[in-house]
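[1] coords please:
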Amino acid sequence: MRRVAIYPGTFDPLTNGHFDILNRSVEIFDEVIVAVAKNASKSPLLSLQSRCEILEICLKDFKRVKVESFDTLLADFAKKRGARVILRGLRAVSDFEYELQMGYANQSLNSELETLYLMPTLQNAFVSSSIVRNILGYQGKISHLVPKGVVEYLKAKGYECM
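    Next up is the predicted model:
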């Protein structure tokens, strides 16, 4: 049986923390589906299409990773893709309560789902998409917080970032 995991998020934008977790997850699973949530309630900076394009660029060398967008319940998306594991990153204790509730909710909707929590490496523990967006809003340097492909994509789209 193939081990398929889903790594869901808005990825607005992809950060080194996300990339770190993805890089380690491909060593554990046969296939990892990066599920980009539409999630308009978060008022994303980047369009769904742009977020998917950035991920495709940054993950082009990852042979066992697919990028897909979704606008459904995660538990249903996982079932349709044959995934039994949801990957989530935990940066701090403050993330844990929310992630635990989401894990339980997903399992109540799909009893075959397990949630696996991975911590980013220490150097990426403080990095979040919201921090990157805030720095980007002031034309600050983000190149140490995101993969190179993110900076190149954003520059090509007219964003001021280093």
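
[2] going forward, measure contacts and count neighbours with C-alpha atoms only.
    OK.

[3] From the chain's centroid, how far away is stretch 69-76?
    Relative to its chain's centre, stretch 69-76 lies at 14 Å (Cα atoms, centre = their mean, to the nearest Å).

[4] First-to-last residue distance for that stretch?
    Stretch 69-76 has its terminal residues 13 Å apart, counting by Cα to Cα, to the nearest Å.

[5] Over to stretch 138-148?
    For stretch 138-148, the end-to-end distance is 19 Å (Cα to Cα).

[6] one more, for comparison:
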Amino acid sequence: NYLFSSEERCAMIRESVAHLENVEVDVSSSLLVDYAKSKGAQVILKGLRTVQDFEFELQMALTNKKLDSDVETFFMVTNNQYSYLSSSVVRELMEFDGDVSDFIPPHVEKAIRIKYGKDARE
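    The predicted structure is shown next:
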């Protein structure tokens, strides 16, 4: 149950990483390992916040390895200051007019406020 469509999420991510010349933002409806192969990628990088994330992502990494032994998955653990953060936490804060400015970029906050029908502060 996403607040934004795939295209909307891609657009926000693109804006967030526009300053990084070597980053491409894309979306696919195929298996990740197949998408990686179509792009010539040999590595999948996954971010982890919690032990639950690790358990799920390890299962996916092992499945991907079985499907294509040439694709490796690496895990990157988040900074402790963000480990508790999730989209659910941000949405709940927004619903109760909490300050989310330390958690998301201004353009994402504006988009969420518009979705919730709240004033889109600049």
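
[7] Trace Met76 of structure 2 over to structure 1, please.
    Correspondence of Met76 of structure 2 to structure 1, assessed by TM-score structural alignment: Leu118.

[8] ok, that match to Pro147 of structure 1 distance?
    With Cα to Cα as the criterion, Leu118 of structure 1 and Pro147 of structure 1 are 19 Å apart.

[9] who's more crowded, these two?
    Set Leu118 of structure 1 next to Pro147 and count neighbours by other Cα atoms under 10 Å: Pro147 wins out with 23 against 16.

[10] What residue in structure 1 is paired with Phe56 of structure 2?
    Using TM-score structural alignment, Phe56 of structure 2 sits opposite Tyr98 in structure 1.

[11] can you list contacts of the one helix or strand its match maps to?
    Tyr98 of structure 1 is located in helix 93-109, with elements delineated by DSSP states H and E. For helix 93-109 of structure 1, contacts defined as Cα atoms under 8 Å, 6 or more residues apart in numbering pick out 74-76, 88, 90, 113-115.

[12] Quick check on the residues you listed: which are buried?
    Those of the contacts of helix 93-109 of structure 1 that meet the buried threshold are 74-75, 88, 90, 113-115, by 16 or more other Cα atoms under 10 Å.

[13] Farthest-apart pair in these, please.
    Ala75 and Leu90 (19.6 Å; Cα to Cα).

[14] The counterpart of Gly140 of structure 1 in structure 2: neighbour count?
    By TM-score structural alignment, Gly140 of structure 1 lines up with Gly98 in structure 2. Gly98 of structure 2 is flanked by 11 other residues according to other Cα under 10 Å.

[15] which residues in structure 1 form strands?
    4-9, 31-37, 65-70, 85-89, 114-118 (DSSP state E).

[16] Take these and lay them out in TSV including distance to Ile131 of structure 1.
    Shown next, in TSV, are these (distance: least, Cα to Cα, whole Å):
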stretch	distance to Ile131 of structure 1
strand 4-9	15
strand 31-37	19
strand 65-70	23
strand 85-89	16
strand 114-118	20
